[in-house]
Structures are given as C-alpha cells and as structure tokens.
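Enquirer: Okay, sequence plus prediction incoming.
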Amino acid sequence: MSTKPVNHLNLDPEQQKTFVRFHKSLPDKPLTTVRFFNRQDYYTVHGQDATFAAKDFYKTNHLIKNIGSDNDILETLIFNKANFEAYIKQLLLVNHYRVEIFVNKGGKWALDFKGSPGNLSQFEDLLFGNIEQIEANIVIALKLSSDFKNNKIIGLGAVDTVEHKFQLSEFTDDEYFSHTESMVIKVSPKECILMTDGINPDVEQLKKVVERCGVLVTMRKKSDFSTDTLIQDLNKLIMFEEGQQPNAHTLPQLQLEISSAAIAAVIKYLELSSDSDNLNQFTVENLGYNKFVHLDSAGVQALNLFSNTGTMSKHDSLLGIFDKCRTPHGHRLLVQWIRQPLRDLNEINERLDIVETLVTNTDIRQQLYDQHLRTIPDLQALMRKIQRKRANLQDCYRIYHALQKLPDLVQTLSNSDDKTLKSIITTPLKELVNDMNKYQAMIEETIDFNLVERGEFLIQSGFDDELQEMRNQMNEYETKMKSNLNKTSGALGISVKLDSNSQYGFFFKVALKDGKTVSNNKSYEVLDTTKGGGMRFRSFKLTELNTEYQAIYQNYLEHQKSIVVEVIQTASSYSATLLNLSRILAQLDVLTSFAMLAASSLHPYVRPILHPQGTGLLDLKQMRHPCVELQDSVSYIPNDAYFEQNKCTFNVITGPNMGGKSTYIRSVAVAVFMAHVGSFVPCDSAEISVVDAILARVGANDSQIKGLSTFMVEMIETVSILKKATADSLVIIDELGRGTSTYEGCGIACAIAERLATDTKAFTLFATHFHELTKLYETIPTILNKHVSAVTSNDSLTLLYQVQPGSCDKSFGIHVAAMAKFPKNVIQDAAKKLALLESFETSKTSEEQKEITEIDKEKFLNECKRCAQECASSDDELFNHIKKLRTKFL
C-alpha cells in the first residue's frame, strides 16, 4: 500500500440514508464477488464486502466506518485510487474473485464495469498496462447431458483469449466425473461456466469437481447455452483462409453438439462478438481426451507439479526445476506442457530429439540461453495491444527490434544437422522471419531512428511536409539550447550537461558536489536534487527555449497521430504470422529449458527409451527424485525400479517411517511423467512404455471445507483409481487405510491390492505399514515385496534409504519416536506395551486357528457324508459335489 486510505465519506445524512436503501435493494451476489462504488476521487465497498476487504487488504477492521441512521447502518470501507488499483489486481489475479464497479450517472447508480478471472477485458490496461507479459487466460463451459443408456456425456468448450483459440471436446464420464477433472487439469481455465439446472445432484457434483481443481465456477441460465446464434458469431470471429467464404457450418468440430452449446455459452459470457478486436482472429480445434496422459488433482499434488507456496523454488515443484525459460511465452507453454503430458510416441520422441541435440551441442544451447532467447519480448502481449488499438510506436519498434535479432538465432540453429530440429524449429522460423520483411521495412520508413536512442518514438519528419517543418524548428531550438549550455558551463566554471525527460523537458544537470555553485546563483532555477542523479536546473533562457520547444513538440505529436494509427493498423495485419512466430519461439524456449536442466545437473539425466503403449515395460536404473536431490544437505541414494507385464507388475513396499518409501514411489511416477513431457529423466538409464494414466493416492489430508474426512477423501481417490486404471497405467499408493480401524484398514488395503494386481494389472507401487500385504506374493505371482533398509543398534535407528528385495521383518515406530526425542520413560512404556500386545495377539491367533480348524473339519466331514447318502447317483457326481464343498470351506 503506497498511501493511506481516505478517511471521510463526503455524504450528508440524507444522502447516506438514500445510499443505504439502494445498497440493500441490490440483488444477492456470491461471496466471491466484490462490489466497488466509484465516487470520482475514491472508491468504497460496503456491508460484507467492507468486512472482507478490511481483513484481506488492510489487515485490520479499524478502518471500517458506519453510515446511515442508527436503525439502518451499513459498514463502509474507503479506497483511494492507488489502493483501489492494487486491490483490483489482487482480487482478479490472486484471489480469483469477481469484481463489479458501480458508477453514479445522473444521480442513479449503475453497474459500469465487471470482471472475473476469466474475463479481464475491461481491466487489461489496469492489470497489464505496465507489465511486459500477459497471463494465459482460458474460460471453459461444461454442459452435462446423457445418452439412451443414461451414460453421462460431458461437452467441454474452451476459449483461449490470448492464443485466440476455440477448443471442443466431448466424452463419456463416470459418476465421479474423473475424466472431467482430468480435462480441467489439462486445460487449466481461470473460470468455468455451468448451467443452472434446478436441484440437480449431478450438476452439484460437477461443480465440486471443478472447484477442487481451484477454478472459479460461474452459474448461467439455460438460454446462454443455446446455439441459435452460434454460427453467426463464429462466422465473425473465426479467421478463415484468404478467399474462403465464412461458413462455420462446414467446421467438423460443430458436429459435437453438446460441446457446441458449451462454446456458445462462453462466447456469450465473454461478449466476444461485440468486441471488434476479436473479429477474424480465432481458430477452432478439437481437444482430444485420449491425446494426453490422465492426471487428476490428486496426481498433480502427489507429483508436486506446481508449488503449493506460490514460489518458484526448484526445491518444491517440478515447474520450479523445469522453468529455466527466458521468454514469457515460453513460461506459459511450459505450464501447459506440464498439465498435458503426451501419449503420442512420435510427438514425445520429436521433443526428445531436440532436447538431445541441445544437450550434446553445448555451443548452440548456451548461445540460445545466454544471448538469443533472453532478448525476445512477449510478442503475444505486444500483438494483443496492437490488435486492441492500445499500442504505440514503441510497441511496434519492440517487435521490429526482436525481428532484427532473429536471423542470428536462426543462424545459430542452422549449425545443427539434426533433422527434427530443422523441420520443427529452424525452417519454420526462417520462413516466418522472411514473412515479416515488409513489416520491418515499414518500421524503417516511418520511425525516426535518430530519436530512438534517447527514448523518443516519433514518425520520421521526412514522411510529411508539415512534420518536416516542425522538426526543422525543433532542431533550431535544440541548437540554441546547446549554445546556452556552453554559456552556462562557462559562467559557472563547472561541468554542465544538457538532458531531457518527459517530466521537465530540457534541463541542465550537474554533479551533486557542484550543487552549491548553482543554488547560490539566482540566475538559475533548481528543479530537483537527487542522490544518484545530481542537481537538475534551468537558466531563464533555457526555460524560455524549452517552453517554445515543447509547444512545437506537442503539435508534432498531434499531427503524427493519424500516421501512427495507419502504422498500427498495418501492423495488426501481421497478427497471424507473429502468433505463429511466438509459438515456435516458445517451443524452442521450453526445449532449451529442458536441455539446460539435463546439462546443468550434478548427476546424470538421460534420454528415456520410450516403447509403444501396451509393451508393458518399466525399467529405471539408479533413479532419483529431481526435487529432493536439489535440497541442501541431501546426499541422495538412488534406487532401481523394474516392472514387466505378466511377470512383475506390483510392488509392496514396507519399512520404517522416514525411510524413503514415499520418496521412492513418487520418484518412479515423476520419472515416467518427465518422459511423457519430453524431458530427460534423472536416472542412469530408463526404458518406459507409454502409459495412459498416472494415478496417485498419496498423503492424508482432511477436506473439512467440503465436509469430507481423511478416510472419505482417501476412499474417493482410491475408487477413482480402481475405475480409471488399466494395464497401461501407473499407480502409486501410500499408506492406504490409515483413517479407520487397523483391521478394517488392512482388509481394505488387501482387497484393493488384490484387485489392482489380478484384475487391473497396472504397474503399481504400494507403500504400506500393513505387513499382512507382504503375504500376497504367495498367491499372486506378479507381486514383489520390497523394503527400505534400516539398521538398529543400542536402541538407535540408522536409515539407509536403499530399496531392497523382500519384506521388512519388523516395525520401527518406537525407534522413530526415540529419534523424535520422546521422553525415555514413554519409550520404555511403549516397548513394554508392544511386547504385551504382540504376545497376546500371537496366542489369540493360534487358539482361534486351532478351534476353527477342528470345527471346519467336522462340518466338512458331515457334509461329505450327507452328499454320499442323499445327492450322489454315481462316483463322478459324488466327486464333483465333494470338490465344490472343499472349495467352499477353503
């Protein structure tokens, strides 16, 4: 907060009463919407909004005032303009709230501006006016339908207002909407539109799923999903090929009727058709569900894909260690790639080919990273400003300046003979740069490059006779000011410089040590004094010359406006080329980032060998977790992982707490994930079959806001795994069944393990403290027991973090308690209780087994006798009956 808030609301008592009545007459709104009231010199919020904003922004309730009468008061909080702008940014970009701004027009308050995380068009100047980059901004709509078998059909329509894309997808989902959750993770929208459908439990469930992904949900009426005007809107918005008749009817994507209704809802919500800057700008594509590896919110959290703290530390997220991008559009694409790991083997290998080329060719990699990519501005942001008629000549020049540097980048890439790099990056980049030659020529003809060096971006004076005349006059004044500089320097006997800026125009400047010489002379006017900038001042003659110069300069600016409009209009015609250029540079930036990660690691990263989906092989040698190994004071112990379909598909992993079980199973999942993104992996060698899903049940967190206990969350995530997992999936499960009684938890864990090992046959790592699970390998040949090793001596525990074959033969809970500095008497009591319980459990189990065995024998013999007497007509029939009885009793 830069300034203190205004403390006084300029309303008399009657005006206060009138406003209180009006405010209470407003329709109800969600708690995630904040209403501001523009009072020209300041802004106010009221009621619940005032209470919330006071705590959220000012961190105190002391600034809240009450207005109205004693019987009808309204809480009020005042924002000055600076704090209002800061809070608007916080609400829209950080809190992901909606904002409404009311303005008093002719004595009546009316809604003038509104915005949401997915609809920032009215706030772009405020949010991004001084920022060099823009954020990815996608809004989706979901429409729920059903087929004749009563299956749930989801239509998804997504609008990307930065990339100017419409995306449609339609798929069948289960009762938990697990496919929808995965798609929301992949698309990563800022906002989701859902249809209000009375009290529909499916819609409520769908809303919870979307909100679980951290997306703001906006409910809209059924008529917003009507496709009556969709074709008309698309004909205006879609960028058809040159000479092609606009006819959205021919688009194959519109065969997806449910998705088309969803796209219609987003177009209406964003009011795209009413904004002329959107006309003929959008492309349409299918968003295939099966194109990407399935990831849900539990998987995203388990793999630490994104930082939970909001930082970009390489220690706590995969995005953090991946993100060595040098451009804003590269960073945006990296986030998209992380959310959309590929399943297409050819696409993955194309990325790996380029990463390998950049890893092995140090010169190209370092030149890209250190020289070329870092100088490229956010071309998408600049192009967006040009399209929206909010750009200036400086923006056009920045594009020109970037284009001037690209031939050197292309030349650097040309030093590689790699065919993949050449076909995907180098050749298209070279063609696009050539396509921008006319743009560069236009800028060279129009902008005065002599003035660019001093930060002025003006049309060349020779472009127009009147401009030339004014430029000649300004040059004369500049000559006179330089002459006055020489006189002033001689009169003062010190070194004086002539400088200019937008605030003062032209002025003299001296070092701070010479300031007294100027201030003691009444012939000069001191403008200001700064520690780093010295003293700025003017002589009376310079003041006169500067005033006359600025008058001509303002006329020059005014006269060139029409020419600037033409330049920007011409620049907007290159939007498609610049967008493609931006996409290729972003792709190169991300792949260079992958190469930098692999090449700069202290321990080896290798190119994984990818096998087609269904091959059924996962072999990781000396695998590490990329985030954990970067932590301070960590000497990482690498381990192997091996799975092969029909031989070994299921690992039961036991061992002490803190022994590395969780890190081990996550390391496997992270390595597989990184390979599917197109990155090298932290192993000595890696062979990986393409998977269709990475499914995780890790951690034990309550979800009290949603009214779900730890155990319920665990069961929901686990049933999602059981429904989604196939033989081509990777599953990691950590400590399943801890949220209920020991016997119940053990029973559930065993049942789930058997299901995954025998029916699903997915590659599964199951970390557990239920040692009963280690017995499963006796009856299921594809299960392999592993344990993390530890050594105990003199009541101490040494964790070795090595994963070895076989099960752990004991529990180390008391040793871990000792490591946590429990009191010695508590440790001793715990050891005694443990010995007593183990002795009791052993004797009880032995007696129960003996008693049950005798009863079963007697029942079995009696049933056999009965069958022999009553049921059997032949020896074969008797044998079959006894065989069935035997199976039943076993």
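Expert: Ah, there it is.

Enquirer: contacts and neighbour counts: CA atoms only from here.
Expert: Fine.

Enquirer: The residue most central in space within the chain and residue 406: what is the separation?
Expert: Most central in the chain under C-alpha atoms, centre = their mean is residue 335, positioned 5.3 Å from the mean C-alpha point. Residue 335 sits 25 Å away from residue 406, going by C-alpha to C-alpha, to the nearest Å.

Enquirer: Also residue 880?
Expert: Residue 880 is 82 Å from residue 406, where distance means C-alpha to C-alpha.

Enquirer: Please apply the same query to residue 188.
Expert: With the distance defined as C-alpha to C-alpha, residue 188 ends up 31 Å from residue 406.

Enquirer: Included below, for side-by-side comparison, is a second structure:
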Amino acid sequence: MQKPKNVTPAMAQFYDIKEQYPDSILFFRMGDFYEMFGDDALTASKILGIALTCRNKSSENQIPLCGIPYHSYMPYLIKLLKAGKKVAICEQLEDPKLVKGVVKRGVTRVVTPATAIDDEAVVAFDNNFLISLYAELDKIYMAAVDVTTGETYLKTIPVDTLEENTHSMEAKEIIANIDVDINNIPVTIRNSGKHYNTALNRVLSHYSVTSEKALFIEDKGYIWALAMVLDYLDDLILTTKLMLPVTLNDADNLIIDSVASSTLELTTSDYGKDNTLFFILNQTSTPMGARFLKNTITRPLRNTAQINTRLDIVEYFINNPSFLSTVNGLLSNIFDIERITSRLISGRATPKDLIWLKLSIKNIPELDAMLQSVPDIFAKYKLDAQEKLYFLIEKSINDEPPAAIKEGGIIKSGYNSHVDELRDIKHNGKSLILEIEERERKATGISQLKIGYNKVFGYYFEVSRINAAKMPAYFERKQTLANSERFITDELRELENKILNAEEKLADIEYSIFQDIRKYASSQADNLRQLAKLIAEIDTIAAFANISIKNNYSRPKILENGIINIKEGRHPVVENKSKDAFVPNDFYLDNDENRLLIITGPNMSGKSTYLRSSALIAIMAHCGCFVPADMAEIPLLDRIFTRVGASDNLSRGESTFMVEMVETANILKNATKNSLIILDEIGRGTSTFDGISIAWAVAEYILNNIGAKTLFATHYFELTEIGEKGKGAQNYTVSVEEWDNEVIFLRKVIKGTADKSYGIYVGKMAGLPESVIKRANEVLSDLENHEDISLMQEKKLPKQKQRFVQPILVFDNSHPVIDELKSIDIDNITPIQAIQILTDLKKKAAL
C-alpha cells in the first residue's frame, strides 16, 4: 500500500505498521473503533457490507476509510476469515489520556482462517486444520495442525493425491514451499529455509525434547513441514503448544476418499446437515465428542481388536441403561476442554473459560468412579480429576465474571486480602472517612471538626481559626482561610490515595491474580488434553449406544473371511427421514461366486439407497458402532470407493463424463480385493454404445483383475450377461408389481434381472403432462414393435412438426453395415474389440 505524501503522524504510523503486514487487513485501533484505510477499507467494506467513506476529503490525498466498533469486532472478523482473509489486529499500547502526541500502537496478533481460537470464530463440531506442505522431489510431506485443539498429524502423500488429501482433512488454510492451487483454500507460500539444523532445533525446542527420535519422526521432510508451521505461528504472534505428532498410516484405517464421503453423505449433504450419517449418529454430549465422532466416521478403524473393544463398550452401555443414562448426564455438564486448553496456552482464555473448565472437571471424579467400577470394560479410561485446579478456580474466580478481563470484578472476596481491602475502600470510602472524622472529633475534643474535599487539595480536616491551636502535632497545616484552617494527617493522606486509586489498582491487581491462575491452569495443558481425549472417545461410544437403542441397531461381527453378509439391512439416514416404513434388504458378497452384483431396475425403485446402505453399514461397523440390520458380518475392508450420479467440475474444465472417467480410473488404479466398490450408472455421460462398452469393460476388469466386492447398478440390461455367464458375478433386481395400470415399486432386491425400465411411469410420477405420457407410450410401443422410425413420422406426426424428430437407429435393411452387424459373433469378442468394430461401422455408416 503506497504511503501518500503529507499525511498526519497517526496515518504515518498506520502506513509504517501496514508495511509489516502487507497480506493482512489491518484493524487499526483509534479510540473506540478499529479503522481500516486504503485498499484494506475497499476490500473490507465490500465483504462486511459497511459504509465506505474517506479521510482528508478536501485533500488531493483522499484515503478510503471504514471502521467497526472495537467492543463488537468479532462478527466482522469472522466474516473476513470466512472470506479467506488474514486480519492483523493493531492495538493502542498506551493510555491516550496520559500521552501527548501519537499514541504508541502495535500489532498484538494476526488471525487467519485456520488460526482463530476464539469460541465464536470456530465451529464446535469441526476441526480447524492448518496444512503445511513441504515438497521434496516426488514426495510431499504434510503436517496437519489444529491450533484450537493441539492435534498434529503427519502424512507423506504422492503429488497426484494432494488435492484429495487436503480436502479429506477439511483444510481451512495451507502453507507450502511450492506453488499450489486448491479450490477455495487460502494458500501462503513460504520459504522453508536453507539449514536443516535450524528447522530441527525449532521443532525440538517446541516439544522440549533433544532428538527427533523422541518424536518418533524418522523422515526429515516432516521436520521441515513442522518447522514451517511453527515459524508461521510465530509470525502470527500466536503462542501455542502442539501435541506430539501422530503419523497417519492408511493401513490403520478404512480409507474413504472425498468422492465416497460426499456420495455417501457422511458429514455433508447438498440437502442439509440432517441428511448425513454424522447427524444421525451425533448423540454426543460434548463438542470434543462430536469432533471425535466426525473423525471416526471419516477415518474408521481397521483393526479387529480395537473395533471389538468399542463394540464391547457399546454393548455394555446398551445392557446397562441406567449406567449409560448417568454417564450421559455427567458428560452433558462438560464444556470444550480441548479448546479452552488451547486458549489457556495462548494467553487468550477469559475468566469465563476458567469457570467452564471448573464446571467441567467438577464432574470428573464421579465419572471416573463409574468407569473404574467396571475395570474389565473401561480400564484404559482412567480420568485425571484435576482436583487442585478445580479448588483453585473455585476459591478464586467469581462464578459470573465480567466479559472484560482488565476492569475488575473477577476475583472472589476472601481470596486475596489486598483485593478485599481495595474493594472495601472502593465501595465504602465515604464511611471510612466518616469513621476517621468521628474518631478525631473525640480525640481533639473539637465537635465542629469535619473532613472536606476539593479537586485541588483533595481530602482535609477543617476547624475554625479559634480551634486551630488545639490541633495535635500529627496534624499538618495544609491551607489557611479567613475563618478556618485546613489540616492533613498521614492516615487521611493514605486513605485519600487508596480511595482515589482504588478502582484502578483493584483492576490491575485482579488482572495480575487472574494471569497467575491462568498460568497455572496452562501448566496443566498436557493433562487436560489427555483428559479431553478420553472424554471425547467415551462420549462418542456412548453416542453409538444411544443411537443403537433408539433405532434398534444390532452388533456386527468383524470377521476376516472376506464375506459381507447382512440380513435385513437398512439405510441409517433414509429410515430416519422417511415417513413410510423402510423396506430392509439382504446383502451377500464374498471372494468367490458373489464378488460382483449387477443390479438392474427402474429409477425411483430404491437401487441407490440399496447401494449406499451396504457401504454405510460397513463404515458404521468399522467405527465400532452397532448397525441398522438384523444381522451383519463384515470383513476388514481397506477402502470404500463410489462412482455415483452425474457431476461436473466446471472450474477445471472437466465435463460430466470426464469426471466420471477420472473417478472410475481412480477406482481401478487403487482398489484391491479387500475393497468395497459402489458403482451406479457407469457410462451414462456418453453415447449408448460407448457407455455399454465402457461399463462392460470396467465390470470385467474389476471381476477378473481386482476381485473387489462390488455392487454395480446399471440401466444397460446388456450387462446382465456378465451376471449370467461371468464367474463371480450375480444378477439382482428390484421387485416391481403392476396392478390396475399402476406400477408399485416394492423396494425389495432379489436375484434376477429387470424386464422393463418403467421410465415413462417415473415421468408420470414426476408430473409430466398427460399428453406427453400418452405420446411417450405410443412411441415406445412402435419402437418395441421395431417399426421403422420414418413410418412412425408419417403415421403419427403432423407434417409441420416432423422437422423436430431426431431419427433413432434407422438402417436400410440392405445397407452393408447391417450385413456386417449380422456377421459379428457377440459371444466371442471382448469389449475393447466391440468398441473398435463400432468405430469402424460408424465410419462406414457415414459414407
């Protein structure tokens, strides 16, 4: 931002500070407002929807200006962060009343989309990850840090999965040593530095360890990525203490990529948050529990022992409803200990945070006693009661402290004698003056002695000139008037100082005491975070029990035989949303004759719900939750893939069909025999022949080369031949009944193939005009009778409308293309050969 000529000292100060934070909007404190100037004002006024004016209106150097009240700045800050902006907050560092000239100002913190720690600026159920990317050759080392909780994760990612991995972490902001462009995520490019030892020492210092081995880090790339994060947080003037990093290993979890997560609506949905699996399962009582649940859904366990341990706890809760009810009640009194702890570390915790912390840990002894009463089940959940911290806060902090932390009213009476004395003086100064006055009247015998006050001399004793000679020696003459004398004593002078300075001193002392208490609480950060982690897990497992009771879920069996066997399985979201009774279905897939299920049937019949139900039940089982089924046997899966529906990526110039092919290619590249694949309508985005050929080839490739358990829904009835003749494939369809010219979708999936598509009936259900439905039935009848389309035009259409008809597969019976088609042995050609033949025929037909 260019500094204009001839600006005021205050504006010169603004430009000097702004120069240090060129990529941030500067909140420049001036009195009761944060002012923004120049380009900052232009940008902020548009985002915030506030009035834009200008400074120096009569000058050639007009400066755009907008402002917000400092005492209610948070909503404005949040809007700017959501827009991906950084904000540097510049405060007045001196009292303007005590300063001549320009008040000293300085930036006290810089807030970015991923580093806001105030409660109002973060979503309780979401992590707030800052992603650091350090690129070296063909590898990218990722460090994902949530400064609001301290969580730190490390992962090595291939370059071509960069976007997928950042989106899977729901990154709010990225810093990188390379130029990256990932949709809608703010990116800051940073130089990682030249000397590895500098980066290493920065990381070791933060964690108070002497070698990277203590951090269980063997790869230098992670050190670089972590050092970049720590240096960035230093630049933002944000004090934090990260938890020991956890290296993510795909082998430890069921991997669900962003496409599958979106398709299955695990945590987000285009139709509202109540249409997600997270919404259904979120019976948690604490924000930490909700975040833990969300992470569990997106990265389920892949360890039989760990899953069964959770299932054991869920089962115990279900079998002991009174125990579960008490645990739920205690958990509901616990606040967000994780984020309170981060605010303690950063020095931004308020007195209210300490009260919330106290109220939270008040429940820990009873909760711990309950859990430890069943040691076989809850042995690992030993909770630190934090009694010393509880009693410290209980004795010191008012139960309803003010929001402002520097204006007094924080410390309880009886905790500090100096505070009590100043508070007594502040509230009872007049009565203390009267006490001295009455005592000195008696001591001097002068009944007319009185204490007065003015702004020039302060407090004083006043007596008549006749009685002035009677005053004791400890009375010091202060002023002589025509008819009276004024005196002062050390006691009155001291009381005067106390009264006049009591409010300011009281606020300062209370703030100092509060800082000491906050510092002690911060020293317990590691213990508090461990406590929060255990509470979050217990809360999530209790939520699994709550929803299992509510929706009549059953315990899944986790087996290693490669078989998915589900009886009467239900879609956990649809059954909760539907007004009608949900129709459950069975699922059976194995490693032999039932690897691939080809599913045909009309639209609106329930195919998509059936497909998604299988994946959601598998995910819930891997989370350690009971499932919506009468019985479920689930193998350990490594990944779940989906290719469902039509979508495009216009920002990348990718058509619907291109997106479909890219996603399909990803599945074929990464799926294994231990994966579950959900495919719905492969090949719809291109011509019919191309679509059938691609769908056929994909099905065969999965069946013969991968062996993954696959549910493949299609409108291409030709694919049912794979189910009839292909080893390992079976055909399934959705039951339909026709009665009295009506079609009834029974939503029951059975073995077999569909004999009709019922597309016209679905159009009728959707409200197409009756004339359109009637004409569609006429055309369908003619097509099914193989009538020449040209004859249909002559018989059925008015001449003036014939020009709108698109001919469909019209061939002269004597055309050489027909002869060649008749000669093809369909049973003995591959899909790839079929595509080549079709290409040749297409060229011949065009001649």
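Expert: Here it is on my side, so go on. Given the structure is predicted, the values throughout are model-derived calculations rather than measurements.

Enquirer: Assuming the best superposition, what's their TM-score?
Expert: Here the TM-score for the pair of chains, by TM-score structural alignment, normalised by the length of structure 2, is 0.75; 719 aligned residues with a C-alpha RMSD of 4.4 Å.

Enquirer: circling back to that earlier point, residue 880 and residue 406 of structure 1: which is more packed in?
Expert: residue 406 (19 against 12; other C-alpha atoms under 10 Å).

Enquirer: if I line the two up, what does the more buried one land on in structure 2?
Expert: Taking TM-score structural alignment, residue 406 of structure 1 has residue 364 as its aligned residue in structure 2.

Enquirer: unless I'm mixing things up, that match is touching residue 382, no?
Expert: No - with contact defined as C-alpha atoms under 8 Å, residue 364 of structure 2 does not count as touching residue 382 (10.1 Å).

Enquirer: could you say which helix or strand contains residue 316 of structure 2?
Expert: Following DSSP states H and E, one finds residue 316 of structure 2 within helix 304-319.

Enquirer: mind listing what residue 694 of structure 1 touches?
Expert: Each residue near residue 694 of structure 1 by C-alpha atoms under 8 Å, 6 or more residues apart in numbering is listed here: 293, 294, 295, 299, 669, 673, 729, 730, 731.

Enquirer: My reading is that it lies in a strand. Confirm?
Expert: Yes - assessed by DSSP: H, G, I helix; E, B strand; the rest coil, residue 694 of structure 1 belongs to a strand.

Enquirer: That one and residue 620 of structure 1, how far apart?
Expert: Per C-alpha to C-alpha, residue 694 of structure 1 is found 16 Å from residue 620 of structure 1.

Enquirer: same deal with residue 663 of structure 1?
Expert: 15 Å.

Enquirer: Between those two, which is the more surrounded one?
Expert: For residue 663 of structure 1 versus residue 620, neighbours defined as other C-alpha under 10 Å are more numerous around residue 620 (24 against 15).

Enquirer: Quick check: the more buried one is in a strand.
Expert: Yes - membership of residue 620 of structure 1 in a strand is supported by three-state DSSP.

Enquirer: what's the neighbour count on the residue mapped onto residue 581 of structure 2 from structure 1?
Expert: In structure 1, the residue matched to residue 581 of structure 2 (TM-score structural alignment) is residue 635. Applying other C-alpha under 10 Å, we find 10 residues neighbouring residue 635 of structure 1.

Enquirer: what comes into contact with stretch 757-776 of structure 1?
Expert: Stretch 757-776 of structure 1 is contacted by residues 643, 645, 649-655, 661-662, 665, 722, 725-736, 746, 749-750, 753-754, 756, 780, 782-783, 785, 807-808 when judged by C-alpha under 8 Å, 6+ apart.

Enquirer: In structure 2, what stretch matches that stretch?
Expert: Using TM-score structural alignment, stretch 757-776 of structure 1 lines up with residues 703-722 of structure 2.

Enquirer: for the stretch 701-850 of structure 1, what spans make up the strands?
Expert: Counting by DSSP state E, counting those that start in this stretch, the stretch 701-850 of structure 1 has strands at residues 729-734, 763-767, 783-793, 796-805.

Enquirer: buried stuff in the last one?
Expert: Taking 16 or more other C-alpha atoms under 10 Å as the basis for neighbour counts, the residues of strand 796-805 of structure 1 that come out buried are 797, 799, 801, 802, 803.

Enquirer: do stretch 193-202 of structure 1 as well
Expert: Taking 16+ other C-alpha under 10 Å as the criterion, stretch 193-202 of structure 1 shows 193, 194, 195 as buried.

Enquirer: Stretch 404-424 of structure 1 now?
Expert: Buried residues in stretch 404-424 of structure 1, counted by 16+ other C-alpha under 10 Å: 406, 409, 410, 412, 413, 414, 420, 421, 422, 424.

Enquirer: same thing with stretch 14-27 of structure 2?
Expert: Residues of stretch 14-27 of structure 2 classed as buried by neighbour count (16+ other C-alpha under 10 Å): 14, 15, 17, 18, 21, 24, 25, 26, 27.

Enquirer: so what's residue 121 of structure 2 closest to, chain neighbours aside?
Expert: residue 78 (5.7 Å; C-alpha to C-alpha, 6 or more residues apart in numbering).

Enquirer: Can you tell me the SS state at whichever residue in structure 1 pairs up with the one you found?
Expert: Residue 78 of structure 2 maps onto residue 89 in structure 1, with residues paired by TM-score structural alignment. Here residue 89 of structure 1 is helix, with the state taken from three-state DSSP.
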